[in-house]
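*Asks:* Okay, sequence plus prediction incoming.
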Amino acid sequence: MSSGRTLITGIGVASPTGMGVEDFWAATRIGKNAIGPVTRFDASSFPARLAGEIHGFEAADHLPGRLVPQTDRVTQLALIATDCAFTDARIAPGEVHPCDMGVVTAAGSGGFEFGERELRKLWGQGAKHVSAYQSFAWFYAVNSGQISVRNDLRGPTGVLVGDQAGGLDALAHARRRLRKGSRLIATGGFDASICSLGWAAHLAGGSVSFSDEPERAYLPFDEAASGYVPGEGGAMVLLEDEHSVRARDGRTVYGEFAGYAATLDPRPGSGREPGLRRAIEGALADAGCHPAEVDVVFADGAGVPRLDREEAEAITAVFGPRGVPVTVPKTMTGRLSAGGAPVDVVCAVLAMREGLIPPTTNVELSPAHDIDLVTGRSRTASVRTALVLARGHGGFNSAALLRAVD
């Protein structure tokens, strides 16, 4: 059992605003919008036709040729981001024993695009034309499996499914594994369901924006909010036990994963308060952090009026009216489901590094919400402690507290 802090020592990101940390952050800090018309399939017959897509990505440029036909786009993005995270942490092969390293990911939909392609073969050509890789390429746990094989991670492995909230749940589960004796866990989340089958699933949730204006489609905390825009991508981080980092003389530390809590909303119509406030308070208590110490909140930003109101009320209840800067950088990318919260975690540690809070683009704060929303452009600030919030379809709430490390 370990009593050391859980440190973030490597990060990798694949986002509509950039493949790789530096490209991603360069776009994010200036508020570059990556939402646009869907190009990955013909969406003309659907009522929603905007997405946050990753353009110019070719898996064959980054992965072995034999691996590409075995994997869905979501797994390819996850593998490349994990490679980047290990490179970023400067972990040489053999430096950490394989049995001391594991992987925990979050997934919202699995390999939707791969599955849709093989289903078309099944009904159009017959069962013998379906790829043998369909047996695992569609599955929620495939990212964890492929990452563990590619990087020889023989320790604890798992996957969590909780929509947007699942991305934080995965990091928290990784921290539990470190406390039980593992030295390093690669963790994060990815989704890439921009295909006709995935699109139908998004629309079935009833919360997708039907706007055709990229700058006005996804507007959390705005009076004009009418739903969210789906996106693709996510992020991977390496979490290490503090003692392990010292033992290998690790020099790259982005921050500490210091606190976490999760709750579930009560049954609709019960009249009881949603669970987000309790999740925030639980994460602060877990980290031993007073609300006044928090420098920024990376909000979930559902873009759905009822959910935005609930989140604003929870933030105000804990921090007071306009008591802490709040931002929703995912307005540039769309909501990435399981990948969204890990990307916010990356944003948070990069905000700490630079002393800059990225903006909530295109949004004009509704007077109904008494929060200090960072809009328009980035805000210079000393960021030592950041809170990341995530909510998932079905009432999942998660909150994580990150701290800078001197």
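*Replies:* Arrived safely. Residues are numbered from 1 along each chain as shown.

*Asks:* Every contact and neighbour count from this point should use C-alpha atoms.
*Replies:* Will do.

*Asks:* can you map out the helices along this protein?
*Replies:* Counting by DSSP state H, the segments of the chain that form helices are 21-29, 73-89, 112-124, 134-137, 142-151, 163-179, 196-204, 242-247, 276-287, 305-319, 340-354.

*Asks:* Buried ones in the third one, by neighbour count?
*Replies:* Residues of helix 112-124 classed as buried by neighbour count (16 or more other Cα atoms under 10 Å): 112-116, 118-119, 121.

*Asks:* Then the first one?
*Replies:* Along helix 21-29, the positions that meet the burial threshold by neighbour count (16+ other Cα under 10 Å) are 21, 24-25, 27-29.

*Asks:* got it, and the shortest one?
*Replies:* Buried residues in helix 134-137, defined by neighbour count with 16+ other Cα under 10 Å: 134, 136-137.

*Asks:* would you turn the buried residues of helix 112-124 into TSV with distance to residue 343?
*Replies:* Shown next, in TSV, are the buried residues of helix 112-124 (distance: Cα to Cα, whole Å):
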residue	distance to residue 343
112	21
113	22
114	24
115	25
116	26
118	30
119	31
121	34
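
*Asks:* surely residue 184 meets residue 104?
*Replies:* No: using Cα atoms under 8 Å as the test, residue 184 is too far from residue 104 to be in contact (10.8 Å).

*Asks:* And for residue 264, the neighbour number?
*Replies:* Around residue 264 there are 17 other residues, counting by other Cα atoms under 10 Å.

*Asks:* now it, nearest residue through space, not along the chain?
*Replies:* residue 396 (4.9 Å; Cα to Cα, 6 or more residues apart in numbering).

*Asks:* That neighbour: neighbouring residues, count only.
*Replies:* Neighbour number of residue 396 under other Cα under 10 Å is 22.

*Asks:* Tell me the spacing between it and residue 186.
*Replies:* 23 Å (Cα to Cα, to the nearest Å).

*Asks:* Below is an additional structure, to be compared with the one above:
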Amino acid sequence: MSEFDLIAHLRRRLGDTGGARLDLGIGDDAALWTPPSGHQVVSCCDTLIEGRHFHAGSDPADIAWKSLAVNLSDLAAMGAEPVAALLALSLPALPDRDWLDRFCDGWTALAAQHDVALAGGDTTRGPVRALTVTCFGQVPAGQALRRDGARAGDALYVSGTPGDAAAALQGWAERRQPEWQPLLARLQRPTPRLALGRALRGLASAAIDISDGLLADLGHVLDASGVGARLDSGRLPLSQDLLAVVDADAARGCALTGGDDYELCFTVPVAREHELCAVARACDLRITRIGDIVERAGERISDVAGRVLPGAGSGWDHFATATTTTTTTTATTTTTATTATTATTGNTGNTGNTTSGGRP
């Protein structure tokens, strides 16, 4: 196989999905796309590198899925509908056909779910496998969700069950044990919350996806909006799968400072939070109120007793740690009723307080 054979194979396997909305798709120097009248273009980009974001022995299908999913999650956080993607693939050597077919299987499995066209990309040689994906989407003009709209008095929500992916990463050595499989699935094949993002247009005052940890990403919203938050860690929605392998304190630590969840954290005016019940049902998704937005007074995030959360600035920082995907940063976070540390095996606990509909 030559590089041109590689490109032809990628085009043949990946170039058929979602192309109807493109004026000119894969195969030319650049793609052409005209968004519908009254819409804005939304774009985002993420890079995944072997040894940093995935293990050398990872399933190529999982690598491809996640490289697309993390970008679609950014579009979800903006309330956008995905349209197309660009894929830049760096490899230390030309892959064998089995690796390439598995990679294409993973990409098309997710792209087909959301009608995402591969509009082009690039291939090159590099020291390790690395993928850079750029996604494009569309949103009705003026309706994009942003980070800077949270206001004091708004309710603070999170979707799904954050913490599962972080626990899977920390428990990588136990990955072959059956009880870890649901958590590993959350790490390796995250679900971008695109339907939720679109449903929150015109309802949420601010939103962000959780890639670097709940506290860290919430902090971005608070900084952009100039407000603070009071967080009730007792309401954090912890999955039964997580509580089956770590104790409740460790689970809260994973939920607060772990990353790779790709859930949405968002704020809603209290007068409209009753509308979230219908949203949760329509999306078949658990949505949980975990706190409130307050006036900014000193530190950004405190617990319900007014104590500052010392882990409020923690989260994944590529340039602050030398760890790889085999380990994670150990973050200690004081919560409302307990101290949460990194995941260790232990007993089960409760699942927090879900305030609006959805799947348990």
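*Replies:* Right, received. Where do you want to start? Just so you know, these numbers come straight off a predicted model, no measurement behind them.

*Asks:* Assuming the best superposition, what's their TM-score?
*Replies:* Taking TM-score structural alignment, normalised by the length of the second structure as the basis, the two superposed chains have a TM-score of 0.29; 196 aligned residues with a Cα RMSD of 7.5 Å.

*Asks:* Using a markdown table, please lay out the buried residues of helix 134-137 of the first structure together with distance to residue 88 of the first structure.
*Replies:* Output for the buried residues of helix 134-137 of the first structure, formatted as a markdown table (distance: Cα to Cα, whole Å):
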| residue | distance to residue 88 of the first structure |
| --- | --- |
| 134 | 32 |
| 136 | 29 |
| 137 | 27 |
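
*Asks:* hey, where'd the strands end up in the second structure?
*Replies:* Ranges of strands within the second structure are 39-49, 81-91, 117-125, 130-140, 155-159, 206-209, 227-231, 264-268, 287-295, 301-303, 333-334, 339-340, based on DSSP state E.

*Asks:* Buried residues in the third one, which are they?
*Replies:* When you say that, I think you mean strand 117-125 of the second structure. Under 16+ other Cα under 10 Å, the buried positions of strand 117-125 of the second structure are 117-121.

*Asks:* Tell me which other helices or strands it touches.
*Replies:* In this structure, strand 117-125 of the second structure makes packing contacts with helix 3-14, strand 81-91, judged by 3 or more Cα pairs under 8 Å, 6 or more residues apart in numbering; DSSP states H and E.

*Asks:* relative to strand 130-140, how tilted is it?
*Replies:* 160 degrees (axes from the mean of the first three to the mean of the last three Cα atoms, to 10 degrees).

*Asks:* just the first one next, same as before
*Replies:* Interaxial angle, strand 39-49 of the second structure versus strand 130-140 (the same axes, to 10 degrees): 160 degrees.

*Asks:* For the nearest residue to residue 256 of the first structure once chain neighbours are set aside, grab the count of nearby residues.
*Replies:* Nearest residue to residue 256 of the first structure, sequence neighbours excluded (Cα to Cα, 6+ apart): residue 7, at 4.5 Å. Other residues lying near residue 7 of the first structure total 28 when counted by other Cα under 10 Å.

*Asks:* Next, work out how far apart residue 7 of the first structure and residue 325 of the first structure are.
*Replies:* 24 Å.

*Asks:* for residue 13 of the first structure, same thing?
*Replies:* For residue 13 of the first structure, the distance to residue 325 of the first structure equals 24 Å [Cα to Cα].

*Asks:* does residue 138 of the second structure really touch residue 83, like I thought?
*Replies:* Yes: shown here, residue 138 of the second structure and residue 83 form a contact pair, counting by Cα under 8 Å, at 7.2 Å.

*Asks:* Pick out whichever of the two has more residues nearby.
*Replies:* With neighbours defined as other Cα under 10 Å, residue 138 of the second structure and residue 83 compare such that residue 83 has more, 26 against 22.

*Asks:* sorry, back to before: and which of the buried residues of helix 112-124 of the first structure is nearest to residue 160 of the first structure?
*Replies:* residue 112 (16.9 Å; Cα to Cα).

*Asks:* rewinding a little: between the buried residues of helix 112-124 of the first structure, which sits nearest residue 281 of the first structure?
*Replies:* Of these, the one sitting nearest to residue 281 of the first structure (Cα to Cα) turns out to be residue 112, at 35.7 Å.

*Asks:* Report how many residues lie close to the nearest residue to residue 389 of the first structure once chain neighbours are set aside.
*Replies:* Leaving aside its sequence neighbours, residue 389 of the first structure sits nearest to residue 399 (Cα to Cα, 6+ apart; 4.6 Å). When counting by other Cα under 10 Å, one arrives at 31 neighbours for residue 399 of the first structure.
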